[in-house]
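> The sequence and its predicted three-dimensional model are supplied below.
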Amino acid sequence: MATHESASGLEQQVDPDAPSLFRIYDYLLGGGHNFASDRAVADKITTLVPGYDVFVRESRAFVRRAVLHMLTAGIEQFLDLGAGMFSAHPVHHLAQAERPDVRVVYVDRDPIAIAGLGLIVHADDPSTGVIEADLRHVDEVLDHAVTTRLLDLTRPVGVVAGSVLHCLPDAEDPAAALARYHERLAPGSLLAASHADGIVLGLESAGAIEDCLARAGITLVHRSRRQFADLLGPWQPHPDGVAPIGLWRPDGLTLPVRECLWGNAVLADRRPEPAERA
């Protein structure tokens, strides 16, 4: 686990006493971009729900598998929503290792996530960029100068929304944001998303995690598989549908551990509307 008190000096740019969910995840992934406040909350969560760190690692592993599947499907440009700053397998490392010409835009509203991404994405990088924006502000994201420089929105885009939609309560209408991305992006675009499931985890454990995070000023909303599927709106899930994270196109035949079932994942299409087919 990370024990870097300075978190690469980024504490000068934000309040280190205010925990962040992405930094909590980073700590549970063994990364170094977190503060003592993040580690304290993470340790409380793993005390309440042993194995939660395994769930976080499996959620990140889904992103890796999804990116590789999207590359296989011909996706050459990615939009990573609520990207955070993960030491393990950032999207542009994954994608560009397979195809060096792939373009990636990271989006996050957390200033320290933006600062952290700046450590691995050079300002003059011709293929990768970073935007400080709220993923719900779809037009702001897609019309941003970084996006228009790097992504061709007339061609398919791979949208990554790993472990971020459960940060948005119903009042913030994540479904409307996903529908707007569907409206703006080209046919053939793909959405890879994952979400924590309170039913499989258990309502008592899910409530304990939500309460623990709420006391730290962080919102997390567990949703059932059906509720997660409802967020997708016009996005059309691939034939494997919405599946437990550990069962979504696993790398091998090893039986998944129980923590793999505490969330759900999906790969969905932006298919042409009838008028677009005509």
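All right, it came through fine.
> from here on, contacts and neighbour counts on C-alpha atoms
Will do.
> how about the helices in the protein?
Using DSSP state H, the helices of the chain run over residues 21-28, 36-48, 52-72, 91-98, 111-120, 138-142, 145-150, 174-184, 198-201, 203-215, 225-231, 274-277.
> do you know which of those helices lies nearest L255?
With Cα to Cα as the criterion, L255 lies closest to helix 52-72 of the helices of the chain, at 13.1 Å.
> how much does the closest one deviate in direction from helix 203-215?
Here helix 52-72 points in a direction 90 degrees away from that of helix 203-215 (axes from the mean of the first three to the mean of the last three Cα atoms, to 10 degrees).
> take the one below as the second:
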Amino acid sequence: MSSVEQHEVEPERPSAARVYDYYLGGSHNFAVDRAMAEQAIRILPELPANMRANRAFLRRAVRFMIANGVRQFLDLGSGIPTVGNVHEVALSESADARVVYVDNDPVAVAHSQSILEQVPEATIVRADVTDPDAVLAAAHPKLDFDQPIGVLMVALLHFVPDDPRGLIARYRDAVVPGSYLAISHGTADQQGDRGSKMEALYSRSANPLVSRDRATIEGFFAGFELLEPGVVFVPRWRPDPGSRPATAPPERTATYAGVGRVR
């Protein structure tokens, strides 16, 4: 964190990126993040397993896109890189893959810069994903927008309080046919009062949480071909053969996922 200006960080206020890092067993978080994470786990005891299920979906989606000809990835709201992040998965499948990570959290960006110093195929851009013009301007020198790109909005849109369909459309219109979009999104569907309790908890953080239902999330794929099996709970999106869900039953993950292809 030496490269982060102290005044840029809010150690007294939880950050979604740092809380997520804690769920995954990382060390790039503050006491306030750990305290909030523990409160969230009391509401949803499966949370650490759920975050691992979400990360596993990310890996499967990247491998799927690589298998279908994608060699470039724009990871929006990427958070703090941990084991099995996009560049590791993509480069293990294809040596010519390139990745641009985007986040506005200074801790996430500083740590990303550190671990990517020896990875010329990947870079981190500090920008707000809700400002697509700024993001795309920063990504253009690093990605070829005349070739397919995998756009990743994994565990992102539930931190966008306004209707994100216009935002998604802006990124969709910036990439060519044959590109893909992967989304995972928190939901209160089938969660009883746990969803409202999580929203209330996250309302005290720097990143308030907005749960959305399955139909709403399906609508985010307007202009895309929504691929089978559609929008489903994360363990059900094309699980690896022989794998066992980290969270059972799958709806306990409280997270939907889907992938669409740009037509």
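Ah, there it is. Source: prediction; values computed, not measured.
> quick one: TM-score?
After superposition, the two chains reach a TM-score (TM-score structural alignment, normalised by the length of structure 2) of 0.92; 259 aligned residues with a Cα RMSD of 1.9 Å.
> ok, now how distant is the residue nearest the centre of structure 1 from S20 of structure 1?
Nearest to the geometric centre of structure 1 sits G162, at 2.3 Å (Cα atoms, centre = their mean). G162 of structure 1 is 16 Å from S20 of structure 1, where distance means Cα to Cα, to the nearest Å.
> The residue nearest to the centre of structure 1 matches what in structure 2?
G162 of structure 1 maps onto V154 in structure 2, with residues paired by TM-score structural alignment.
> residues in contact with that match?
54, 58, 76-78, 182-185 (Cα atoms under 8 Å, 6 or more residues apart in numbering).
> Give me whichever of the helices of structure 1 is most buried.
Highest mean neighbour count among the helices of structure 1 (mean count of other Cα atoms under 10 Å): helix 21-28, with a mean of 25.
> so that one aligns onto which residues of structure 2?
Aligning helix 21-28 of structure 1 against structure 2 (TM-score structural alignment) gives residues 16-23.
> Contacts for that stretch next, please.
With contacts defined as Cα under 8 Å, 6+ apart, stretch 16-23 of structure 2 is touched by 27-30, 33-34, 36-37, 47-48, 51, 79-80, 82, 105, 107-108, 205-207.
> Matching R270 of structure 1 against structure 2, which residue comes up?
Counting by TM-score structural alignment, R270 of structure 1 corresponds to V262 in structure 2.
> Touching, that match and R172? I think so.
Yes. V262 of structure 2 is within contact range of R172, at 7.2 Å (criterion: Cα atoms under 8 Å).
> can you put the helices of structure 1 in a markdown table and add distance to H238 of structure 1?
What follows is those, written out as a markdown table (distance: least, Cα to Cα, whole Å):
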| stretch | distance to H238 of structure 1 |
| --- | --- |
| helix 21-28 | 28 |
| helix 36-48 | 33 |
| helix 52-72 | 12 |
| helix 91-98 | 21 |
| helix 111-120 | 31 |
| helix 138-142 | 24 |
| helix 145-150 | 26 |
| helix 174-184 | 15 |
| helix 198-201 | 22 |
| helix 203-215 | 28 |
| helix 225-231 | 12 |
| helix 274-277 | 19 |
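> Looking at the ones you listed, spot the one closest to P256 of structure 1.
Relative to P256 of structure 1, the nearest member of the helices of structure 1 by Cα to Cα is helix 52-72, separated by 9.7 Å.
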